[in-house]
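Colleague: Below is the sequence, then the predicted model.
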Amino acid sequence: MSIDAIIMGIAFICIHLFANDLLPSGRIQRLKWFSFSGGLAVSYVFVYVLPTLHKEQITVKKYSDYLTMESELYFVGLIGLLIFYGIQKVVRKAQKEGENKKARTLFWMQILFFGLYNALVSYTVISHEVLGIQAVFYGLAVGMHFTAVAHDLWREYEDIYNRVGRYVLAAGILMGWIFGVNVSLPPVTETIIFAFISGAMILNVLKYELPPDEEAHFPTFAIGVISYTSITMSLKFFFQW
């Protein structure tokens, strides 16, 4: 395991443990932070996740004679999006209907699924051996994504999240990390995992990280999109990522 993966793993764990303590306390500063973070996340989806998914779709056909279409991995990504959307929809519906006991039970299920999500993301980082400057930009985008997810869960049930939830999410990172170091899965399986979490990540970014109109600071959002995209595309051009 490279030093880059170790640093990213520790950073991701710390984010879940201390995310809400690191966010700015002022409302305007917090809105700008989330707008900038949302800009980075959207840029990350379009300049890294989708192109990588396309490349993996081409690669995976080399390992199986049964994959004859050009969209199998996109279907897996769609399943990931559907599952995570369904879980979050059920939890929010129970909250709106005032079924507090049911909502809290469902929130535990949501925490467990996000723990699994974190484990799969962590495993993907290790298995893809992201190194050097690429690791910095990958880690920056994913780290801000984790911060937004942690804050969203914290806002729903602060007591559960602070008491247990954040440790479950951090444990997910650790489990994926350990699994990635000790287990080598077939390339097709690794690609399917990447496709599944890509769908879930696209949902979380576009539905939950983009700030609502009344809370968005568009100039800061635009700066996040343009700066991350420009730098990443330049590095792709020079270093052939």
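Modeller: That came through fine. As the structure is a computational prediction, the values presented were derived from the model and not from experiment. Numbering: from 1, shown residues only.
Colleague: going forward, measure contacts and count neighbours with C-alpha atoms only.
Modeller: Fine.
Colleague: didn't L31 look like it was pressed against F218?
Modeller: No - using Cα atoms under 8 Å, L31 makes no contact with F218, being 10.1 Å away.
Colleague: With neighbour numbers in mind, choose between the two.
Modeller: L31 (19 against 15; other Cα atoms under 10 Å).
Colleague: tell me which element the more buried one is part of?
Modeller: helix 27-44 (DSSP states H and E).
Colleague: Same check on P51?
Modeller: According to DSSP H and E, P51 maps onto helix 50-60.
Colleague: Which neighbouring elements make contact with that helix?
Modeller: Contacts defined by 3 or more Cα pairs under 8 Å, 6 or more residues apart in numbering; DSSP states H and E place helix 50-60 against helix 72-96, helix 187-203.
Colleague: buried residues in the last one?
Modeller: Buried residues in helix 187-203, counting neighbours by 16 or more other Cα atoms under 10 Å, are found at 188, 190-203.
Colleague: Nearest residue to the middle of the chain?
Modeller: Central residue of the chain (Cα atoms, centre = their mean): M201, 4.7 Å from the mean position.
Colleague: what sits against that residue?
Modeller: By Cα atoms under 8 Å, 6 or more residues apart in numbering, the contact set of M201 is L81.
Colleague: how far away is it from L112?
Modeller: Using Cα to Cα, to the nearest Å, one gets 16 Å for the distance from M201 to L112.
Colleague: Second structure follows, compare the two:
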Amino acid sequence: MTVDLAVGPSVLGALLIAVVLCALHLGAPRIRTLPLVPERATGSFAGGLAVAYVFLHLLPEIAEGNEALGEALSDVVRPTPMVDLAIFLVALAGFTAFYGLERLAERHGDQAGRGPRAEAVPGSSGVYWLHLGSFLVYNFLITYTMALRLRTGVAFAVLFTVAMGLHFVLTDRGLAEHYPVRFRRSGRVALAVALLVGWAVSALFAPSSALLVALLTALLGGSILLNVFKEELPSGRHSSFAWFLVGLVVYSALLTIVTALEG
């Protein structure tokens, strides 16, 4: 059985989750360097967890959104295989946009100077704000749809929060590597604020259209897919398959249990 929330409690629950995610953003550097917990273990565990989330929850959720999109368009256009691909094209657009921004960051991000005491040299300011801006939208969408997630299933929303929390800790590492000068000064705070703004907008203008939610979920899903495989599947030198497997099995088991209870 599942626990569904009314509008008021779901908005308050979404605020609590937004605050927790903000704290994870701001504390990410300390979390990654916890004593007695090697970063390769936390990265691999988070990677396994995130991959399980992608295959067992995110992709089925996007497929469900495709059904909502088909129903919304049924009175406008005749169902065709191309219409059936529409939601996945939105997800592909999200994936491609974030990949393009990642390539820009690799070319124009802050560059390390020469010598053992050299400091990072700031790269293109425009690329920094464009790249950070994409993550601001990313965070906004997560908390903008959180109250709706809580209303449709508390357990799934909590599992989503766990996945996103660990995900934030590792995407923080990637942004800090690209922009060690500017991200430390302003990036983390801006990302935390975006989470609160997303919640505030949802509290004032709650998403009510199933079609809108499906499109936003697909766009968010495409970007999550890229970030999961880029940040949370580290190279063999910095990863542990055992910890990856633990994360994958634990999260898969939790999702399976929640899905069985919902049925």
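Modeller: Received it, and whenever you're ready, just let me know what you need. Here the structure is a predicted model, which is why all the values come from computation and not from measurement.
Colleague: returning to what we had before: mean per-residue distance, the helix holding L31 of structure 1 versus structure 2.
Modeller: With mean Cα distance after the TM-score superposition for structure 1, helix 27-44 of structure 1 departs from structure 2 by a mean of 1.4 Å once superposed.
Colleague: tell me which strands and helices that helix is in contact with?
Modeller: helix 132-156, helix 218-239.
Colleague: Residues in contact with that helix: which ones?
Modeller: 23-24, 141-142, 144-145, 148, 205-206, 209-211, 215-218, 220-226, 228-229.
Colleague: quick one, that helix and helix 218-239 angle?
Modeller: Interaxial angle of helix 27-44 of structure 1 relative to helix 218-239 (axes from the mean of the first three to the mean of the last three Cα atoms, to 10 degrees): 30 degrees.
Colleague: Helix 27-44 of structure 1: which residues count as buried?
Modeller: Of all the residues in helix 27-44 of structure 1, those buried under the rule 16+ other Cα under 10 Å are 31-44.
Colleague: Quick one: map M175 of structure 1 onto structure 2.
Modeller: Using TM-score structural alignment, the partner of M175 of structure 1 in structure 2 is V197.
Colleague: so that match, which of the three states?
Modeller: Classification of V197 of structure 2 by DSSP: H, G, I helix; E, B strand; the rest coil places it in helix.
Colleague: Settle this for me: it is touching F140, isn't it.
Modeller: Yes - the pair V197 of structure 2 / F140 is scored as a contact, 6.6 Å apart, by Cα under 8 Å.
Colleague: who's more crowded, these two?
Modeller: Applying other Cα under 10 Å to V197 of structure 2 and F140 shows that F140 carries more neighbours, namely 24 against 19.
Colleague: quick one: contacts for the more buried one?
Modeller: F140 of structure 2 touches 194-199, counting by Cα under 8 Å, 6+ apart.
Colleague: Any figure for the gap between L196 of structure 2 and G43 of structure 2?
Modeller: Distance, L196 of structure 2 to G43 of structure 2, by Cα to Cα: 26 Å.
Colleague: go on, A23 of structure 2?
Modeller: 19 Å.
Colleague: got it, and A93 of structure 2?
Modeller: 27 Å.
Colleague: ditto for R107 of structure 2
Modeller: Between R107 of structure 2 and G43 of structure 2 the computed distance is 25 Å (Cα to Cα).
Colleague: any idea what sits nearest Y99 of structure 2, other than its immediate chain neighbours?
Modeller: L226 (7.0 Å; Cα to Cα, 6 or more residues apart in numbering).
Colleague: Show me what the one you found aligns to in structure 1.
Modeller: Match for L226 of structure 2 (TM-score structural alignment): L203.
Colleague: buried ones in the biggest helix by length in structure 1?
Modeller: Counting residues, the longest helix in structure 1 under DSSP state H turns out to be helix 100-127. Residues of helix 100-127 of structure 1 classed as buried by neighbour count (16+ other Cα under 10 Å): 103-104, 106-108, 110-127.
Colleague: V60 of structure 1 -> structure 2?
Modeller: Counting by TM-score structural alignment, the partner of V60 of structure 1 is L69.
Colleague: Relative to L89 of structure 2, how far out is the nearest residue to that match once chain neighbours are set aside?
Modeller: Ranked by Cα to Cα, 6+ apart and with sequence neighbours excluded, the top spatial neighbour of L69 of structure 2 is L211, at 5.6 Å. From L211 of structure 2 over to L89 of structure 2 the distance is 15 Å, taken as Cα to Cα.
Colleague: do the same with F135 of structure 2
Modeller: Taking Cα to Cα, one finds F135 of structure 2 at 20 Å from L89 of structure 2.
Colleague: Please apply the same query to R237 of structure 2.
Modeller: For R237 of structure 2, the distance to L89 of structure 2 - Cα to Cα - is 34 Å.
Colleague: more neighbours, these two?
Modeller: L89 (16 against 7).
Colleague: Now which residue in structure 1 aligns to that one?
Modeller: In structure 1, L89 of structure 2 lands on F75 (TM-score structural alignment).
Colleague: How about L159 of structure 2?
Modeller: Correspondence of L159 of structure 2 to structure 1, assessed by TM-score structural alignment: F137.
Colleague: quick one: that match and L203 of structure 1, what's the gap?
Modeller: Note on F137 of structure 1: its distance to L203 of structure 1, by Cα to Cα, is 21 Å.
Colleague: same thing with I133 of structure 1?
Modeller: Note on I133 of structure 1: its distance to L203 of structure 1, by Cα to Cα, is 27 Å.
Colleague: related to what we said a few turns ago, would you mind giving the helices and strands packed on helix 50-60 of structure 1 as TSV with distance to D159 of structure 1 added?
Modeller: Listed next are the helices and strands packed on helix 50-60 of structure 1 as TSV, based on distance: least, Cα to Cα, whole Å:
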stretch	distance to D159 of structure 1
helix 72-96	15
helix 187-203	25
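Colleague: and of those helices, who's closest to R163 of structure 1?
Modeller: Proximity to R163 of structure 1 (Cα to Cα) singles out helix 72-96 among the helices and strands packed on helix 50-60 of structure 1, at 19.2 Å.
Colleague: check the fit of the closest one onto structure 2 and give the mean distance.
Modeller: Helix 72-96 of structure 1 sits 1.2 Å off on average (mean Cα distance after the TM-score superposition for structure 1).
Colleague: In terms of secondary structure, what does that helix contact?
Modeller: Using 3+ Cα pairs under 8 Å, 6+ apart, helix 72-96 of structure 1 is in contact with helix 50-60, helix 100-127, helix 187-203.
Colleague: any idea how far N66 of structure 2 is from R151 of structure 2?
Modeller: Applying Cα to Cα to N66 of structure 2 and R151 of structure 2 gives a distance of 20 Å.
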